[in-house]
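Student: Predicted model follows, preceded by the sequence.
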Amino acid sequence: MITIKSEREIALMRESGRVTSEVLDLIGREIRAGMTTLELDTLAEQFIRDNGGVPSFLNYAPKGDPDVTPYPATLCVSINDEVVHGIPSADRVIQEGDIVSVDCGVFKSGYHGDSARTYMIGAVDARVEKLVNVTKECLMRGIAQAVAGNRLHDISAAVEEHARAHGYSVIENMVGHGIGTELHEEPPVPNYGRKHTGVRLKEGMALAIEPMIAMGRSRNAVCRDDDWVAVTEDGSPSAHFEHTIIVRKGKAEIMTLSGPTRN
């Protein structure tokens, strides 16, 4: 069931969104070649708890799937061909030229915020830099369609059209989602689709929109044996950006904007 958030609930979601964005701001200041992904995770967890929140991802497991090992970390840190759900480790060292996608969720005051950014480490290949920039553009084009009266797949089509116009592939088996008191709520928000289809968007819907775009021909992410980390089928680089938004009339409200641009 898709829930419509009240203004009281939206005010609470602004706070979880603020902390989520500030975690990613912190990561952006600290991330560098030579760090381990576990160091990033430790920084993030400490910041979240110092700000009265709880990591949304830590010990998360999909409902109805008892065979999946709960997620063991605060962040998902995915490097190069890893699409999403990269597990932080003391053995995984970030290298010059990597692209590092960091996904963060914060639970505070009963509501979740969820956001992701892809960071470029030092000198990155120009083709990969373009992928990162286009993926961010895909996110903003999708958000521009998240207004009351539109259809859900207007968001999806905007993401897909921009990615394919640049020769990139959309990862089809990883999608965005509704969000609120639960990290993952209805409806799923795919990154591909046909305009003017899907449920009608109503003011107060809360969505996590998250394009995952690959340089190669991969249309699906393939999970490794650890249940979690998902990589491109062909080993090509992948980028990931995400915002939590509220559907409004005329223009969506972004709950996880960075710094002084925050709503």
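Tutor: Yes, it's here. Numbering: from 1, shown residues only.

Student: going forward, measure contacts and count neighbours with C-alpha atoms only.
Tutor: Fine.

Student: can you give me the helices in the protein?
Tutor: 7-30, 37-50, 126-144, 152-165 (DSSP state H).

Student: nearest to residue 183, of those?
Tutor: Among the helices of the chain, the nearest to residue 183 by C-alpha to C-alpha is helix 7-30 (11.6 Å).

Student: I'd like the helices of the chain as CSV, with distance to residue 92 and mean neighbour count appended.
Tutor: Output for these, formatted as CSV (distance: least, C-alpha to C-alpha, whole Å; neighbours: other C-alpha atoms under 10 Å):
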stretch, distance to residue 92, mean neighbour count
helix 7-30, 16, 20
helix 37-50, 6, 18
helix 126-144, 21, 20
helix 152-165, 29, 24
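
Student: and the closest residue to residue 196 other than its chain neighbours, what is it in contact with?
Tutor: Take residue 196 and drop its neighbours on the chain: the residue closest to it by C-alpha to C-alpha, 6 or more residues apart in numbering is residue 151, 5.4 Å away. Neighbour list for residue 151: 195, 196, 197, 198, 199, 200, 201 [criterion: C-alpha atoms under 8 Å, 6 or more residues apart in numbering].

Student: Pretty sure the second one sits against residue 150.
Tutor: In other words, residue 196. Yes - when contacts are counted by C-alpha atoms under 8 Å, residue 196 is listed as touching residue 150 (7.3 Å).

Student: The two - which one has more neighbours?
Tutor: Counting neighbours by other C-alpha atoms under 10 Å for residue 196 and for residue 150 shows that residue 150 has the greater number, 20 against 14.

Student: got another, please set it beside the one above:
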Amino acid sequence: MFSDRNAKCWCGSGLKYKRCHLEFDQKIESCKLKGHIVPSRDLIKNQKDIEGIKKSGLINNGVLDLVASKIKAGMSTLEIDKLVYDYTTEHGAIPAPLNFEGFPRSVCTSINNQVCHGIPEEGAILEDGDIVNVDVSTILDGYYSDASRMFMIGQVSEEAEKLVKVARECMVKGIEAIKPWGFLGDIGAACGEHAHKNGYTIVRVLGGHGVGNQFHEDPFVPHIGEKGTGMLLVPGMVLTVEPMVNEGVYDVFVDEENDWTIYTEDDKLSAQWEHTVLITETGVEILAK
């Protein structure tokens, strides 16, 4: 049953339901009757939410631009953490990782065989030939954004350079596969196909996620999958696309000492890029990159 057509819309826009989400809800109901998995209403952002996430994303982008201008061999990952914390707080925002479920730093810095959730440390010094993922997440006025970039330190091997390049291509292809009223599986199919074509694997137990009003929201975004399957992707959803691409096997393990950092099982390299993406009526808009 649909709400009163002349009542204010459930999304919080302040508009009458008939001028806001009535047609949208009718389409959702039609898809549901066809057996598709549909998103719940709390996953649909209104214009106020979207503007808030965009502003958060601008700071997030600024943090990563700053890191890009400073990162170099001989730098500790703790120095990167300080850059992130200082820039974020000076712009009136909060680093989302700091104290999140006990995480002790403001950013994740994952080097070489570290897949994700690397903890910045004074003794972790970047060396010539390293590849490192810097994963930044920002809270501004209660709105979250999330993005990561790979950095190649000095002269890296051809193998490492190719992995970094292909990992970014996997993310781009995953984003390009997103269509309004398409499916979650379309993202994973595009990412996985490109990785496998280049001889790499995609980490399966980790993936992207909804984001915006919370750090991690539904849906979980797998980066392997089958086209035309999974949850319906509809305008107003905001999620991350962040395939973790491994040089060897896709298996990973968690560091027993810190219970955070995730490594490749076979000690080979891993690379990841991440964008926050808004699904619109006509395609997608990148909010953090």
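Tutor: Sure, I can see it. From a predicted model like this one, the values you see are computed outputs, not experimental measurements.

Student: how about the helices of the first structure in TSV, adding distance to residue 246 of the first structure?
Tutor: Shown next, in TSV, are the helices of the first structure (distance: least, C-alpha to C-alpha, whole Å):
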stretch	distance to residue 246 of the first structure
helix 7-30	8
helix 37-50	22
helix 126-144	10
helix 152-165	13
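
Student: quick one on the thing from earlier: out of the contacts of residue 151 of the first structure, which end up buried?
Tutor: 198, 201 (16 or more other C-alpha atoms under 10 Å).

Student: Strands - which of the contacts of residue 151 of the first structure land there?
Tutor: Judged by DSSP state E, the contacts of residue 151 of the first structure include no members of strands.

Student: Identify the farthest-apart pair in the contacts of residue 151 of the first structure.
Tutor: Longest span within the contacts of residue 151 of the first structure, C-alpha to C-alpha: 195 and 201, 12.9 Å.

Student: Spatially nearest residue to the residue positioned nearest the centre of the second structure (excluding sequence neighbours)?
Tutor: Against the mean C-alpha coordinate of the second structure, by C-alpha atoms, centre = their mean, the closest residue is residue 240 at 3.1 Å. Nearest residue to residue 240 of the second structure, sequence neighbours excluded (C-alpha to C-alpha, 6+ apart): residue 276, at 4.5 Å.

Student: State the distance from that neighbour to residue 154 of the second structure.
Tutor: 28 Å (C-alpha to C-alpha, to the nearest Å).

Student: and these two? which has more neighbours close in?
Tutor: Neighbours per residue, other C-alpha under 10 Å: of residue 276 of the second structure and residue 154, the larger number sits with residue 276, 28 against 14.

Student: Show the contacting residues for residue 107 of the second structure.
Tutor: 81, 84, 95, 97, 98, 119, 120, 134, 135, 136, 137.

Student: Quick check: of those residues, which lies closest to residue 281 of the second structure?
Tutor: Distances from residue 281 of the second structure to the contacts of residue 107 of the second structure, taken by C-alpha to C-alpha, are shortest for residue 137, at 26.0 Å.

Student: Just give the closest residue to the closest one, not the sequence neighbours.
Tutor: residue 146 is the one closest to residue 137 of the second structure (C-alpha to C-alpha, 6+ apart), at 4.3 Å.

Student: is it true that that neighbour touches residue 286?
Tutor: No - assessed by C-alpha under 8 Å, residue 146 of the second structure is found out of contact with residue 286, at 10.9 Å.

Student: To which residue of the first structure is the residue nearest to the centre of the second structure aligned?
Tutor: Using TM-score structural alignment as the criterion, residue 240 of the second structure maps onto residue 208 of the first structure.

Student: Could you do residue 206 of the second structure as well?
Tutor: Per TM-score structural alignment, residue 206 of the second structure is aligned with residue 174.

Student: on that earlier part again, between the helices of the first structure, which gets nearest to residue 230 of the first structure?
Tutor: Of all the helices of the first structure, helix 37-50 comes closest under C-alpha to C-alpha, at 16.2 Å.

Student: quick one on the thing from earlier: let me see the contact set for the match of residue 240 of the second structure.
Tutor: Residues near residue 208 of the first structure by C-alpha under 8 Å, 6+ apart: 114, 115, 176, 177, 178, 179, 189, 242, 243, 244, 245.

Student: Swap in 6 Å and give it another go.
Tutor: Contact partners of residue 208 of the first structure, counting by C-alpha atoms under 6 Å, 6 or more residues apart in numbering, are 176, 177, 178, 243, 244.

Student: which one of these has the most neighbours?
Tutor: Most surrounded of the contacts of residue 208 of the first structure: other C-alpha under 10 Å gives residue 244, at 31 neighbours.

Student: sorry, back to before: the contacts of residue 107 of the second structure in strands, which ones?
Tutor: Among those, DSSP E puts 95, 134, 135, 136, 137 in strands.

Student: Switch those over to a markdown table; also include neighbour count and distance to residue 47 of the second structure.
Tutor: Putting these into a markdown table (neighbours: other C-alpha atoms under 10 Å; distance: C-alpha to C-alpha, whole Å) gives the following:
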| residue | neighbour count | distance to residue 47 of the second structure |
| --- | --- | --- |
| 95 | 24 | 24 |
| 134 | 27 | 29 |
| 135 | 24 | 26 |
| 136 | 28 | 24 |
| 137 | 28 | 21 |
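
Student: In those residues, find the pair that's most separated.
Tutor: 95 and 134 (13.0 Å).

Student: From residue 272 of the second structure, how far off is the residue lying closest to residue 202 of the second structure once chain neighbours are set aside?
Tutor: Among residues not flanking residue 202 of the second structure along the chain, residue 245 sits closest, at 4.8 Å (C-alpha to C-alpha, 6+ apart). According to C-alpha to C-alpha, residue 245 of the second structure and residue 272 of the second structure sit 6 Å apart.
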